[in-house]
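Novice: need a structure here:
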Amino acid sequence: MCPTCDASQQGVPNGTPAIPTSQNPPAINGTSSASNGLTNGSGSGHAQEHTPHNPRRQPFASVGDYLSNVSNFSIIESTLREGEQFANAFFDTDTKVRIAKALDAFGVEYIELTNPTSSEQSRKDCEIICKLGLKAKILTHVRCHMDDAKLAVETGVDGLDLVIGTSPQLMQHSHGKTMDYIRETALEVISFVKSKGLEVRFSSEDSFRSDLVDLLNIYSAVDRIGGVNRVGIADTIGVANPRQVYDLVRTLRGCVHCDIETHMHNDTGCAIANSLCALEAGATHVDTSVLGIGERNGITPLGGFVARMLTLDRDYVRSKYDLAKLKPLEDLVASAVEINIPFNNPVTGFCAFTHKAGIHAKAILANPTTYEIINPADFGMTRYVHFASRLTGWNAIKSRVEQLGLVMTDSQIKQCTAKIKAMADVRHLAIEDIDKKHQFQVKEQEMAAEPEARELDHVVEEQTKVLNGVVGEVDGREEKVEALNGEGVVVNGTA
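Specialist: I've put the predicted structure just below:
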């Protein structure tokens, strides 16, 4: 049993609250019908399998948990702090202001800034952003040191994020302090920050290589005595896996009454999964950065995290965040740090909603939920059906013919499909290839004898015009269409 826990809150030995019975299920985030956040609204389509109005059961759905916060979390967006530690990052004041405004427009609850003691310009930038009047609360990330705290509170921020290393490696080779020193210093600095009326979070650094008893003792002290708003767990080197994260957060949840923040690095590719597991175990706040940029290979990416949470509670996520602003936000940050958005980036990667195989295309055209868990329209994106390959099916070609308003029989469409597949067996096809008349044209005498061949050539020419940027219909509105590598069929993004 955690020695500092309130026994009246424990219910059963070892600090584990009593488990509600099936006859008296607990309310989760305000509704007793929730199951680990899987209350996704009443609409049909994407991520709608488990709702009061659509109660189909999924055999592999998450188990309901009364501590889960997958439908009750806040994002602490750290692009302007952790992201500034990205190897390629240089944010001048104007860029910082534009990123801060874009994050605020997206809807994040907190924006974290670089320690104002880092440089004179960092201090000035902090003051400038604090004066923008954003809806998001402005935090700054500082060392658990009185000098840092005194300067930070003068910048106008809404809160301070205090951090100090607690692992044996950092205590020996970084700051050289003992746990007793860390505890006393933390209480002193927290008391000072609280006296200024500001929010304060205390976080250990390298939490998953720290001694568990040390962690619980320091967290219990700052919660019970210091009165922090949040305690933080940081997987500073990306060593943790989801099970380890769940176990540590669940244990900590039984020892503190304040909120719990998590900061997950992506060295081993687990940042998003670890952030989700932390929420399932009772954490309340998640640190992110746009495109995951940060020290080494960064932390939990904002877009990927939001996409993950959207599949668990679509209505909740859509009510909090303006998802259509994600792509412009990522474009802004990618340009600022001079990188391309990865092709496999969740949601906004260039092929995130591209369907190529014939059986996939057929199913997608019939019902997008067959091969999409996320509706691209939620993010202002559009799906594509790729047709210029050997894997294409005649359903994809038929869809383009119908979009062009042409009249062709199924037999003619299948002939067209066979010709495209045969060409694609020879080499990669792009729209420029299809545009070359000789690659689709048959002999002059065959065209005269075969009306279907002339119709096929006409279809190819019309497809080329549309896919090269002629006005097309997307999401019910007329606009210029940019074909995906010149190879795709644009399909309405609405399920």
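Novice: when you work out contacts or count neighbours from here on, use the C-alpha atoms and nothing else.
Specialist: Noted.
Novice: count of residues packed around the spatially closest residue to Thr348 that is not a sequence neighbour?
Specialist: Distance criterion Cα to Cα, 6 or more residues apart in numbering; nearest residue to Thr348, sequence neighbours excluded, is Lys327 at 6.2 Å. By other Cα atoms under 10 Å, the residues close to Lys327 number 17.
Novice: ok, now how distant is Lys327 from Ser203?
Specialist: 31 Å (Cα to Cα, to the nearest Å).
Novice: state the helix or strand in which the residue nearest to Thr348 lies.
Specialist: Assigned by DSSP states H and E, Lys327 belongs to helix 326-336.
Novice: show me what that helix packs onto, helices and strands only.
Specialist: Judged by 3 or more Cα pairs under 8 Å, 6 or more residues apart in numbering; DSSP states H and E, the packing partners of helix 326-336 are helix 93-106.
Novice: now the angle from the helix it packs on to helix 326-336?
Specialist: 160 degrees (axes from the mean of the first three to the mean of the last three Cα atoms, to 10 degrees).
Novice: run the chain-centre distance for helix 93-106.
Specialist: From the chain centre to the centre of helix 93-106 is a distance of 18 Å (Cα atoms, centre = their mean, to the nearest Å).
Novice: here's the other one to compare against:
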Amino acid sequence: MAKVYVFDTTLRDGAQGEGISLTVQDKLKIAQKLEYLGVDYIEGGWPGSNPKDLEFFRRARELSPCHAKLTAFTSTRRPNTAVAADTNIQAVMESGVKTVALFGKSWDLHVLKALGTTLEENLAMIGETVAYFKENGLEVIYDAEHFFDAYKANWEYAMETIRAAAAGGADWLALCDTNGGSMPDEIAAAVSCVKETVEIPLGIHAHNDGEMAVANTLAAVKSGAVMVQGTINGLGERCGNANICSVVANLETKMGKHCLPTGHLERLTESSRYISEIANTTVPHNQAFVGKSSFAHKGGIHVSAVLKDSKTYEHIEPERVGNQRRVLVSELSGASNLLFKSEELKIDNLAEKEVSRDLIRHIKEMEYQGYQFEGAEASLELQIKKATNQYRELFQLESFKIMMEKRTNEDILSEAVIKLKVEDQVVHTAAEGNGPVNALDNALRKALEEFYPVIKEMHLTDYKVRVLDEKDGTGAKVRVLIESRDAHNSWSTVGVSQNIIEASWQALLDSMDYALLKQQKETAKSASAATHA
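Specialist: Predicted coordinates for the structure are as follows:
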């Protein structure tokens, strides 16, 4: 298979996205995960632009030798300035990198208006800066900024800038759709033209302002580009960059290209979600290849077909990109959905028609009332356990009371008092919290931890409230979704009521129940393993 090189710019172009703020430690973690994924180039930042990037390159030297080439980003020398006297250029030299991504102006509009210099001086800036880095032993990737807009506006000058970079000794020419407004046929035509003009290998750097970045990147590869630039999950300025996850997955599974080391494509989903977590973003559930919903099936007809042959509704096997098939249970479900769940959860009698039919009817009624189990699979599993008589109640609520007090110019104080029956003992305790739900969570934990220490290992990571009947105003029914996690897993639960405290209690209760259910499973599994050892 033909090799296509992967140039990741999450740490530089991705960090320019709105709401993204990476610490030096964040950048080091992401760099290590990109190395784990197996990309060829990691663009770490612009050493001359800020102290954070300077510190990153300094600390990156301490990382173990790796497959990826750590790359610094910078611009051509300033107009009418010697290359050796340009502080940005010297910052790259001091960073210790062996590869530089150097951008220069391709569009005469930018040269004349943004730089405020002549077209001839711009050509000299490009050629001299490339030559300087080459003379100092660096690999040079020349990023032709705004190339496709330049090609459409004044193709003769755009090609002159490319020839200037080639004459300076550039190792790569990366053509940039910086404004992100080009179409695939325009990209293909321009890349083909450049390929006929220079012998240097070509790359593509596409932005996503027209929702075409991935398509444009693939079109460039079809026309001869052998380097793809982009970011994990498509992070980046404005509408983002080409999504490396989608680009690489398409190249390897659809176009017969070799991008990552053998076996590393299976690390794609894990890497996508890890980097999203570090960047404090979320991977859209419907993101291609790596999203939580990208191999999720909800309609009963779909599920029935997938159980017979996954190719009926899946374009690739999810395991190829490290993802997994999911079957959702909702008001659209049929017996096939529950059959899949029974196999997944290893529940035998769920396959019985009467049990299955009653459970489907019950779930559909609950969803009519406002529950949503496709986003709360822990609550769904508990419903299945109850329907199949495999649920054991470990504690019972006798009562709880929540008190709130507001004093002038002071925050509201919240306290929850709870009474539970646990293992034939009545536990009566109280706890404060930042709000009524937090106080209730703290009181419930306090009551249970003595009996079930596993509760100490879990914590809530997300709490969402959705009003279901807006027209009813403050008396509307609400749905509460809670996400919890321990050291190894995360799970989601749901509650619905016209009272937000009651809805929150239902979701909290399911969350605790599920944590205890998981512990029971693990204990039983360990006991079984010991018996057979």
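Novice: kindly provide the TM-score of these chains.
Specialist: The TM-score (TM-score structural alignment, normalised by the length of structure 1) is 0.70; 387 aligned residues with a Cα RMSD of 3.2 Å.
Novice: the residue nearest to Thr348 of structure 1 contacts Gly349, correct?
Specialist: No - using Cα atoms under 8 Å, Lys327 of structure 1 is not in contact with Gly349; the gap is 9.4 Å.
Novice: re earlier: mean shift between the helix holding Lys327 of structure 1 and structure 2?
Specialist: Comparison of helix 326-336 of structure 1 with structure 2 after fitting gives an average deviation of 3.3 Å (mean Cα distance after the TM-score superposition for structure 1).
Novice: could you point out which element follows that helix?
Specialist: strand 354-355.
Novice: chain neighbours aside, what residue packs nearest to His265 of structure 1?
Specialist: Nearest residue to His265 of structure 1, sequence neighbours excluded (Cα to Cα, 6+ apart): Ile299, at 4.1 Å.
Novice: so what's that neighbour up against?
Specialist: Counting by Cα atoms under 8 Å, 6 or more residues apart in numbering, Ile299 of structure 1 touches 263-266, 271, 287-289, 292-293.
Novice: what span of structure 2 lines up against stretch 264-277 of structure 1?
Specialist: Here stretch 264-277 of structure 1 aligns to structure 2 at residues 206-219, judged by TM-score structural alignment.
Novice: list of residues touching the matching stretch?
Specialist: 176-185, 187-188, 204-205, 228-230, 238-243, 246-247, 251.
Novice: can I get the buried part of the residues you listed as one PyMOL selection?
Specialist: Applying 16 or more other Cα atoms under 10 Å to those, the buried members can be selected in PyMOL as follows:
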select buried, resi 176+177+178+179+180+181+182+183+184+187+188+204+205+228+229+230+239+240+241+242+243+246+247+251
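Novice: just the ones of the contacts of stretch 206-219 of structure 2 in strands?
Specialist: Members of these lying in strands (criterion: DSSP state E): 176-177, 204-205, 228-230.
Novice: any chance of the contacts of Ile299 of structure 1 in CSV, plus distance to Ala424 of structure 1?
Specialist: Below are the contacts of Ile299 of structure 1 laid out as CSV (distance: Cα to Cα, whole Å):
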residue, distance to Ala424 of structure 1
His263, 47
Met264, 44
His265, 42
Asn266, 39
Ala271, 39
Asp287, 46
Thr288, 42
Ser289, 41
Gly292, 37
Ile293, 38
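Novice: closest one to Gly486 of structure 1 out of the residues you listed, please.
Specialist: Closest approach between those and Gly486 of structure 1, by Cα to Cα: Gly292, at 29.5 Å.
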